[in-house]
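> I would like the atomic coordinates for the input below:
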Amino acid sequence: MKLIKLDAIDSTNDFLKSMSSQDEQENFTVVTAENQTKGKGQMGAVWKSETGKNLIMSVLVKDFLFDNEKVFNLNIIVSLSVLEVLKSLNIPDLCIKWPNDIMSYNKKIGGILIENTLKSDGRIVSVVGIGLNVNQTNYTELPNASSLAVISGKTFDKNALVVSIVEKMKEKIELWQTNTAAFWEDYFNSLFKKGVPMPFKNLQNTNFMGIIQGVSPVGKLQVLLEDDSVAEFEIKEIQMLY
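This is a model prediction of the structure:
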């Protein structure tokens, strides 16, 4: 595993994307940073982190995705990889808030942003950004967030977390073809608030009740509505109110 450690960068995803345009970069190249000045979340949301306290990393993944209709498969692999590593550290009550937020109890402890680039020869090259709240303890401005340190009362080795997460990703990618259905089932079973009546808000700022049923093959959230129909939503088309 090639590991590039930076003190500060605007975005590890952007840094790795610029590197990955050069085809000689080896698969699973990792970039980490102690501070990220322009961290990104889904659909351009800003992701901020206290310098030196948290895990900020991006991983290059090649030769896995070959079909635009199946890009969500990598989301499943990465989410489950992070979840399994945290379970091994005895972090309690873990789940995935669709599509890629990592939760413990009702608090967000991490997020994943995957950016895919379609090459001229049809290959899909992915940069997997992972932000994990590790040793930061002050969340007065982020009441819905927490960290491994707050939840467990311990501090953690960020470098060991990087290695564990990447090794788990490699393992799941190797097993994907023979375990696809099982991985999807694990993802479904790990969904935050699945099967529970919950209030949501749509793009028109209209509130409505729904029950999360699962996720479609292309990664849309499937919600059972009050009229017994099931609607599918893209990222940012729906907000869970919890």
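> C-alpha only now, for contacts and for neighbours.
Will do.
> What helices and strands are in contact with the longest helix seen in the chain?
Taking DSSP state H as the criterion, the chain has its longest helix at helix 158-189. Packed against helix 158-189 by the contact rule (3 or more Cα pairs under 8 Å, 6 or more residues apart in numbering; DSSP states H and E) you find strand 55-61, helix 72-88.
> Next, the second sequence, to be compared with the first:
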Amino acid sequence: MKKFIWPIYLIFLQKVDSTNQYIKRNILKWMKNWTVIWSMHQTNGKGVGKNLWETEKEKNLTFSIFFKSITLSIDKGYVMNMIISNAIHKILFTYSKFIWIKWPNDIILMNKKIGGILIENEVINKKIHTTIIGIGLNVNQLKFNSKFRASSLKKILNKDFELDKLFYNIIYSIQKEYFLFTIHGESDIRDYYVSHLYMKDKISFFYIRKNIHCEINGFSKGIIRNITRRGNLVIEFNKNKKIFFSQKEVQLIF
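Next comes the predicted model:
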């Protein structure tokens, strides 16, 4: 096992509805910083919004990390998303060069979704007081619901993965990425994240929901160029027109 930068407090559960929900139920009782809840069978995992995270027991990684007193302002909440995305990407990049971060919270391998991140913050006085980071990564599962564009490391790369080894490597990578942020700030974290964005600088097809900031709505072609200092996605449309989008305003179709 790797020697961690900060001690972790690992709680292993054979079965749970949701690792994020488990932390919420126990947050006032005994949760310490860097508490990690890892379950082999998550029965009601959550994605962003109303999405569910479908997973087969004992085949994948489903775990949550609890942070407290990280002192990020509300408008910098996306930094944690970049830290976690980068950390996972750096580990998986050792297995395949065709791994990407799909803004804002998905992990893509060979154009298939293999992982997702759900971050839930508690805000006090306009500062992020506690953060729960839920991570789901499809590892050795082979069968998926056909209506989802999901896959796994094993299905794409045709090899088995040791869940324990992958888990500890990812936790260490997250700690390392967070440590770099505390020492050097946001710049390097942002540069890595942006340079590994899925479909960056390529013509893509988007669904744009109606909003007051954009006259474009419905389906439209565009090119992902960057993210803003608030974590919004920058898409370039015709005639070099760039528009910023929050998470609920735009969906990358392909």
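> before we move on, the earlier item: now do the longest helix of the first structure against helix 72-88, angle only.
120 degrees (axes from the mean of the first three to the mean of the last three Cα atoms, to 10 degrees).
> right, and the helix or strand after helix 158-189 of the first structure?
strand 197-202 (DSSP states H and E).
> Now that next one on the second structure. Mean distance?
Here the mean offset of strand 197-202 of the first structure against the second structure after fitting is 1.1 Å, by mean Cα distance after the TM-score superposition for the first structure.
> for the first structure, which strand is longest?
strand 107-118 (DSSP state E).
> whereabouts in the second structure does that strand align?
Using TM-score structural alignment, the residues of the second structure aligned to strand 107-118 of the first structure are 112-123.
> How about residues contacting that stretch?
46-48, 74, 81, 84-85, 105-108, 128-139, 149-153 (Cα atoms under 8 Å, 6 or more residues apart in numbering).
> What subset of those is buried?
Those of these that meet the buried threshold are 46-47, 74, 81, 84-85, 105-108, 128-139, 150-153, by 16 or more other Cα atoms under 10 Å.
> returning to what we had before: export the helices and strands packed on helix 158-189 of the first structure as TSV, with columns for distance to Gln177 of the first structure.
Below are these laid out as TSV (distance: least, Cα to Cα, whole Å):
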stretch	distance to Gln177 of the first structure
strand 55-61	16
helix 72-88	11
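> Show me the one of the ones you listed that comes nearest Asp10 of the first structure.
Nearest to Asp10 of the first structure among these is strand 55-61 (11.4 Å), distances taken as Cα to Cα.
> just the angle between that closest one and helix 158-189, please?
Going by the same axes, to 10 degrees, strand 55-61 of the first structure makes 70 degrees with helix 158-189.
> what range in the second structure matches strand 55-61 of the first structure?
Using TM-score structural alignment, strand 55-61 of the first structure pairs with 61-67 in the second structure.
> buried set for that stretch?
Of the residues in stretch 61-67 of the second structure, those buried (16+ other Cα under 10 Å) are Leu61, Thr62, Phe63, Ser64, Ile65, Phe66, Phe67.
> isn't Ser104 of the first structure right next to Ile91, touching?
Yes - contact between Ser104 of the first structure and Ile91 holds when scored by Cα atoms under 8 Å: they sit 7.4 Å apart.
> Name the residue in the two with the higher neighbour count.
More crowded of Ser104 of the first structure and Ile91, by other Cα atoms under 10 Å: Ser104, with 22 against 18.
> Next one: that one relative to Lys119 of the first structure, how far apart?
37 Å (Cα to Cα, to the nearest Å).
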